[in-house]
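A.B. asks: Just a sequence and a predicted model for now, questions to come.
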Amino acid sequence: MRASTPTDAAKRIVPDVEVERAGIVQAATRARAALESRIASERRHLAMLRDRPVLTDPHATLAPHRTVLEQHRDRAERAVRARLDRGRHQVEALQGQLRALSPQGTLDRGYAIVMHADGRIVSDRQDVDPQEVLRVRVARGDFGVRPVTRKARS
């Protein structure tokens, strides 16, 4: 750029204060308007969000899910109870079978187990020596006995 005088050169290099002030004022005005517009937009957006049902009553959104969950829980509890009842009945039936098949159950009904002194069970009369002391086990304990021989009938 050329200038005819130093004053002219200085005017061309240094900007006019009034023009610069007007530019700054104009930029500040535009920035303020943009900021106010953004704030108004965000306020509208917040108001729209606040009016959504999920924010007015957050529990309303969960209510249908809670009902389904309660139904599933109730169904599971009933299934577990039913399975436990079936298991309890099965255990009771097995206990009954065990009592019926156990030697103690037989003894409780009045039977006895006769054993030799060494613990072998007497299963044949011919295996018993008349002088031997036998052990007899009953429901509530045991005791010793001597066999009695009978005379043959004629």
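C.D. replies: Received the coordinates, thanks. Because the structure is a prediction, the values reported are computed rather than measured. Numbering: from 1, shown residues only.
A.B. asks: alpha carbons only for contacts and neighbour counts from here, please
C.D. replies: Fine.
A.B. asks: longest helix in this protein, by residue count?
C.D. replies: Using DSSP state H to define each element, the chain has its longest helix at helix 58-101.
A.B. asks: Number of residues surrounding the spatially closest residue to Arg135 that is not a sequence neighbour?
C.D. replies: Leaving out its chain neighbours, the residue that sits closest to Arg135 by C-alpha to C-alpha, 6 or more residues apart in numbering is Gly144, at 4.5 Å. Using other C-alpha atoms under 10 Å, Gly144 has 14 other residues around it.
A.B. asks: SS state for Gly144?
C.D. replies: Three-state assignment for Gly144 (DSSP: H, G, I helix; E, B strand; the rest coil): strand.
A.B. asks: so it touches Val136, yeah?
C.D. replies: Yes: when contacts are counted by C-alpha atoms under 8 Å, Gly144 is listed as touching Val136 (6.1 Å).
A.B. asks: Setting the sequence-adjacent residues aside, check what's closest to Arg99.
C.D. replies: The shortest distance from Arg99 to any non-neighbouring residue, by C-alpha to C-alpha, 6+ apart, is to Gly105 (5.4 Å).
A.B. asks: okay, pairing it with this:
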Amino acid sequence: MARRRKPLSPQTWLFGLVSTLAIIYISYQARVAVIQNFGEQQIARTQEAMQRIQQQQLERQRQAQQPVLHQAYAPQQRSMSAQEIQLERERVAQQKEAMRQRAEQERQKNEAWERFYAPTQACEAPESQARVDICTARETRLRKEFEQRWAAGKFSQPSGA
């Protein structure tokens, strides 16, 4: 004959409910902390990459200006004529303008990419490595499509994304 369980007392039942809710809350907080940590790491990596890019750009600018400064202002075997100095200044101005135009084009391209690509909600806070892989593949596919459209001068919103 099966033995019947004695019904739980209200205190025992309430303790079990509170314990269950506490465990659920703690696990929720742990997940939020993991996701937040992942986001902070992504932000830190992005900022480091941006700083490296800025340092590289500054270094390129310094290298581009260094020979010009050396040629234009360093003592030389012979003195430069006024016409040569003017030509050198024009060349430096053209280089600066070309660099400014490249920077502006890069800024426009980055803005266009931001308008073109919007990560899905699932990709903003991926829950698994499989989701990260899917999101990375999607971003790569859209980046290729964007680059092709940008190169062709036919930039518009993504198709079938």
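C.D. replies: In hand now; what should we look at? Quick caveat: nothing in here was measured; it's all calculated off a predicted structure.
A.B. asks: care to give me the TM-score?
C.D. replies: Scored against TM-score structural alignment, normalised by the length of structure 1, the superposed chains reach a TM-score of 0.37; 73 aligned residues with a C-alpha RMSD of 3.5 Å.
A.B. asks: What are the neighbouring residues in contact with Leu49 of structure 1?
C.D. replies: Residues near Leu49 of structure 1 by C-alpha atoms under 8 Å, 6 or more residues apart in numbering: Leu55.
A.B. asks: quick one: it from Ser41 of structure 1, how far?
C.D. replies: As judged by C-alpha to C-alpha, to the nearest Å, Leu49 of structure 1 and Ser41 of structure 1 stand 12 Å apart.
A.B. asks: Arg50 of structure 1 and Pro58 touch, don't they?
C.D. replies: No: contact criterion C-alpha under 8 Å: Arg50 of structure 1 and Pro58 do not qualify, at 11.3 Å.
A.B. asks: And the helices in structure 2?
C.D. replies: 10-73, 82-116, 121-124, 129-152.
A.B. asks: Columns mean neighbour count on top of those helices, output as CSV?
C.D. replies: CSV is the format used below for these (neighbours: other C-alpha atoms under 10 Å):
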stretch, mean neighbour count
helix 10-73, 12
helix 82-116, 13
helix 121-124, 12
helix 129-152, 14
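A.B. asks: any idea how far Pro6 of structure 1 lies from Ala40 of structure 1?
C.D. replies: Per C-alpha to C-alpha, Pro6 of structure 1 is found 52 Å from Ala40 of structure 1.
A.B. asks: before we move on, back to that, looking at this, the residue nearest to Arg99 of structure 1 is in a helix?
C.D. replies: Yes: counting by three-state DSSP, Gly105 of structure 1 is found in a helix.
A.B. asks: Tell me which residue lies nearest the centroid of structure 2.
C.D. replies: Of all residues in structure 2, the one closest to the mean position by C-alpha atoms, centre = their mean is Thr46, 4.8 Å from it.
A.B. asks: Nice, that's everything, thank you.
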